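**Q** Okay, sequence plus prediction incoming.
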Amino acid sequence: MPPALPSVSIVIPAYNEEPVIRQCILAALYQSVPAKEIIVVDNMSKDRTAELVRLMQEEYPDVPLILLSQDKEQGLIPTRNHGLDHASGDVLGRIDADSLLEPDWVEQVQRGFADPEVMAATGPVLYYDMPLRRFGLRADDRMRRFVLKLAKKQYHFLFGSNMAIRKDAWETIRTEVCRDEADEMHEDIDVSVHLADHGLKILYIPGMISGMSARRLEDSPKDYRYYVTRFERTYKNHKIHRRVLRVPMLIFMGVYYPAKVLRKVHQVRTRQVVRRGGI
């Protein structure tokens, strides 16, 4: 008899996510294989984020939907850590509040972690509020494969909107991950580096697909550049100076203006369809 597949928890850090939290939870609920638990960690939201989660707990009483509060300090890293520390699954999925998981996401994670050597995994993302979504997914997948090949699999970056880590691996690095009080780094890249420092295997799973918003394109060029250059600051903090690891940063910088135009066109067309009563 084959060994049982690992159970999967889904952890969602949230701060002022009222517009998106319900659809995020619904996508996590409607899975081909159910998650062991869905944990939303509210980080002192000033909007109705926590209230909406409580309403969904009442709406879906048979679903293991858990609301935690992280009110000791503001920030993604302590909020993420709080959720991962309280999750009970064999594998801890971590997504963002604007993530929309594909219906077989948990199933794909279970298959990947059926290999006991796999300690973490990530997959491509689909930008659901951009045009040509499936084309964008293929492009994202090819970019990630390309970077992994260039890095000769020595380093692989996890993506916070779509990642999972084995509970044992999290226990190994949880006290080592950087606190980043200055908020200068990519917290998911930091996790990747700490896993690599222990020689823990990170797997890229093409079928582990999460939708995410392209709302980052709403940032000013200055703010977007600061966000993207977090790659460089994260690796520099860890004294890693391999040029190949700059590739994702350069790609994201290069697509900013054309992607911003595409998003604007898509938004205008969507509003026109709504006005015509098409949606």
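**A** Now that the structure is in, tell me what you want to look at.

**Q** okay, CA-based contacts and neighbour counts for the rest of this
**A** Will do.

**Q** Let me see the ranges of the helices in the stretch 1-150 of the chain.
**A** Remark: helices assigned in the stretch 1-150 of the chain by DSSP state H, counting those that start in this stretch are 21-29, 49-59, 76-86, 105-112, 133-150.

**Q** Would you mind putting those helices into a markdown table with distance to V193 alongside?
**A** Converted to a markdown table, the helices of the stretch 1-150 of the chain look like this (distance: least, Cα to Cα, whole Å):
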| stretch | distance to V193 |
| --- | --- |
| helix 21-29 | 27 |
| helix 49-59 | 32 |
| helix 76-86 | 15 |
| helix 105-112 | 20 |
| helix 133-150 | 14 |
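
**Q** Please identify the most buried of those.
**A** Highest mean neighbour count among the helices of the stretch 1-150 of the chain (mean count of other Cα atoms under 10 Å): helix 105-112, with a mean of 22.

**Q** Taking helix 21-29 as reference, get the angle to it.
**A** Using axes from the mean of the first three to the mean of the last three Cα atoms, to 10 degrees, the direction of helix 105-112 lies 40 degrees away from that of helix 21-29.

**Q** just the strands in the stretch 151-279 of the chain please.
**A** Ranges of strands in the stretch 151-279 of the chain, per DSSP state E, counting those that start in this stretch, are 163-166, 201-204, 210-212.

**Q** Select, out of those, the one closest to M44.
**A** When the strands of the stretch 151-279 of the chain are compared by Cα to Cα, strand 210-212 sits nearest M44, at 22.7 Å.

**Q** Quick one: residues in contact with that closest one.
**A** Here strand 210-212 makes contact (Cα atoms under 8 Å, 6 or more residues apart in numbering) with 98-102, 105, 123-128, 161-162.

**Q** Kindly reformat the strands of the stretch 151-279 of the chain as JSON lines and extend each row with mean neighbour count.
**A** Output for the strands of the stretch 151-279 of the chain, formatted as JSON lines (neighbours: other Cα atoms under 10 Å):
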{"stretch": "strand 163-166", "mean neighbour count": "26"}
{"stretch": "strand 201-204", "mean neighbour count": "20"}
{"stretch": "strand 210-212", "mean neighbour count": "24"}
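
**Q** take the one below as the second:
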Amino acid sequence: MTRPTLSVVVPTYNESAVIEACLDALLAQSDEIHEIVVVDNNSHDDTVDKIKARAADHADATGRDPVVVLHETRQGLPFARDTGLNAATGDVLARIDADARVEPGWANATREFFARHGETYAAGSGTCTAYDLPFQDRFRAAQDALGRTVAAKLAEGDDVDAPRLFGSNMALTRGAWHRIRPHTSTRTDIFEDVDLTICAIENGIRCAIIPDARALISGRRFKSGPLSYLRYSWCDQRTFAIHGRSAERRRAVATLVTATIPFYLAMWVPFRLWNPESSKFELTRLIRPINE
């Protein structure tokens, strides 16, 4: 069994507060990672300085930096993502968010999945839980149970097709990306990962859950203001609309009204009160400025 090489693409825009933790988690698995491609999308804070410092700290004996820093001047996540994926040279191209922290074993699990199942599934997503929100133990248990179920089905040769890729923690073969990229949208008012999923499925690429490829992500979106969260959530139905998927668009609107927004409203206060550093609810956090 030949194990594919793994490139990791990380789009960034003003991520000074989180980029070091993201890179540290990846660099801890550098033996399993061919390259880390960070694409800066016009940051005006010290994100790039921190990236370069981390890369220099982890240069090997030949002076080779394990982190490649690219710059994309066209503003928007799809442009930064495309620049990174186009430049990456691994057999498998992973894509994570700058506020994500891959867990131990993530890179190995991703490579093993594509080594064993890459001929059937050319794309997949790992599971995610939030490191800065409360009540994550039960959600983590559910995610781990899903991973075990998928692993068991894969072992039995059963189908494990997933309905979508999750941009915070996903991977696809380089060949799959080259098939998909002419069809993807660069609009910034849609969910780029849903768009990518639709393009994959329409081009005969099957997607799955990748067992044991776990990542911790930020739940900061749930702490944003109501109008900001509504604008963000509305991208779902708009993505289906540009692909002419009327039935899925209607389901997305129904889910937004009956589940997404009610969940946000019910959890906004406890999520805002939670201090991830002390693991306590603190009333003073409710009056802190909201980071949109």
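**A** Ah, there it is. Predicted model, so just to flag it, every value in this text is computed and none were measured.

**Q** quick revisit: of all the helices of the stretch 1-150 of the first structure, which one comes closest to T234 of the first structure?
**A** helix 76-86 (14.0 Å).

**Q** ok, average deviation of that closest one from the second structure?
**A** For helix 76-86 of the first structure, the mean deviation from the second structure after alignment is 0.4 Å (mean Cα distance after the TM-score superposition for the first structure).

**Q** So what's the gap between that helix and the chain middle?
**A** Computed by Cα atoms, centre = their mean, to the nearest Å, the chain-centroid distance of helix 76-86 of the first structure equals 13 Å.

**Q** ok, the counterpart of R164 of the second structure in the first structure - contacts?
**A** Superposed on the first structure with TM-score structural alignment, R164 of the second structure falls opposite F157. With contact taken as Cα under 8 Å, 6+ apart, F157 of the first structure is in contact with D188, I189, S192, V193.

**Q** Redo these as JSON lines? Include neighbour count and distance to E73 of the first structure.
**A** Output for the contacts of F157 of the first structure, formatted as JSON lines (neighbours: other Cα atoms under 10 Å; distance: Cα to Cα, whole Å):
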{"residue": "D188", "neighbour count": "20", "distance to E73 of the first structure": "19"}
{"residue": "I189", "neighbour count": "20", "distance to E73 of the first structure": "22"}
{"residue": "S192", "neighbour count": "21", "distance to E73 of the first structure": "24"}
{"residue": "V193", "neighbour count": "21", "distance to E73 of the first structure": "24"}
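
**Q** quick check, nearest of those to Y204 of the first structure?
**A** S192 (12.2 Å).

**Q** Which residues belonging to stretch 222-235 of the second structure are considered buried?
**A** For stretch 222-235 of the second structure, burial by neighbour count (16 or more other Cα atoms under 10 Å) applies to F222, K223, S224, Y229, S233, W234, C235.

**Q** and that stretch, which stretch of the first structure?
**A** Mapping stretch 222-235 of the second structure onto the first structure (TM-score structural alignment) gives residues 217-230.

**Q** Could you list the residues in contact with the matching stretch?
**A** With Cα under 8 Å, 6+ apart, stretch 217-230 of the first structure has contacts from E184, M185, H186, R216, M249, F252, M253, Y256, A259, K260, R263.

**Q** so of the contacts of strand 210-212 of the first structure, which ones are in strands?
**A** Secondary structure assignment by DSSP state E places L100, L101, V125, L126, Y127 of the contacts of strand 210-212 of the first structure in strands.

**Q** and of these, the nearest to L52 of the first structure?
**A** L100 (16.9 Å).

**Q** what's the burial count for that closest one?
**A** By other Cα atoms under 10 Å, the residues close to L100 of the first structure number 28.

**Q** same question, Y264 of the second structure
**A** Other residues near Y264 of the second structure come to 18 when the count uses other Cα under 10 Å.

**Q** Aligned counterpart of it in the first structure, please.
**A** Counting by TM-score structural alignment, Y264 of the second structure lines up with Y256 in the first structure.

**Q** The residue nearest to its match when sequence neighbours are not counted and V106 of the first structure: what is the separation?
**A** Closest residue to Y256 of the first structure apart from its sequence neighbours, by Cα to Cα, 6 or more residues apart in numbering: L217 at 6.9 Å. Remark: distance between L217 of the first structure and V106 of the first structure (Cα to Cα, to the nearest Å) = 28 Å.

**Q** Same check on M212 of the first structure?
**A** From M212 of the first structure over to V106 of the first structure the distance is 16 Å, taken as Cα to Cα.

**Q** Which residue comes closest to the counterpart of P6 of the first structure in the second structure once chain neighbours are left out?
**A** Using TM-score structural alignment as the criterion, P6 of the first structure maps onto P4 of the second structure. Spatially, and ignoring its direct neighbours in sequence, P4 of the second structure is nearest to D91 (5.4 Å; Cα to Cα, 6+ apart).

**Q** repeat for V125 of the first structure
**A** Closest residue in space to V125 of the first structure, ignoring its immediate chain neighbours: S210 at 5.0 Å, by Cα to Cα, 6+ apart.

**Q** Quick check, central residue of the first structure?
**A** S161 (1.3 Å; Cα atoms, centre = their mean).

**Q** residues touching the closest residue to that residue other than its chain neighbours, list them.
**A** Using Cα to Cα, 6+ apart and skipping residues adjacent in sequence, the residue nearest S161 of the first structure is I95, 4.3 Å away. Under the criterion of Cα under 8 Å, 6+ apart, the neighbours of I95 of the first structure are I10, V11, I12, P13, G160, S161, N162, M163.

**Q** I'd like to know which of the helices of the stretch 1-150 of the first structure is closest to I39 of the first structure.
**A** Closest to I39 of the first structure of these, according to Cα to Cα: helix 76-86, at 6.8 Å.

**Q** So which other helices or strands are in contact with that closest one?
**A** If you count contacts as 3 or more Cα pairs under 8 Å, 6 or more residues apart in numbering; DSSP states H and E, helix 76-86 of the first structure packs onto strand 8-14, strand 37-42.

**Q** Can you tell me what sits against it?
**A** In contact with helix 76-86 of the first structure (Cα under 8 Å, 6+ apart) are residues 11-13, 39-43, 68, 70, 92, 170, 174, 179-180, 187.
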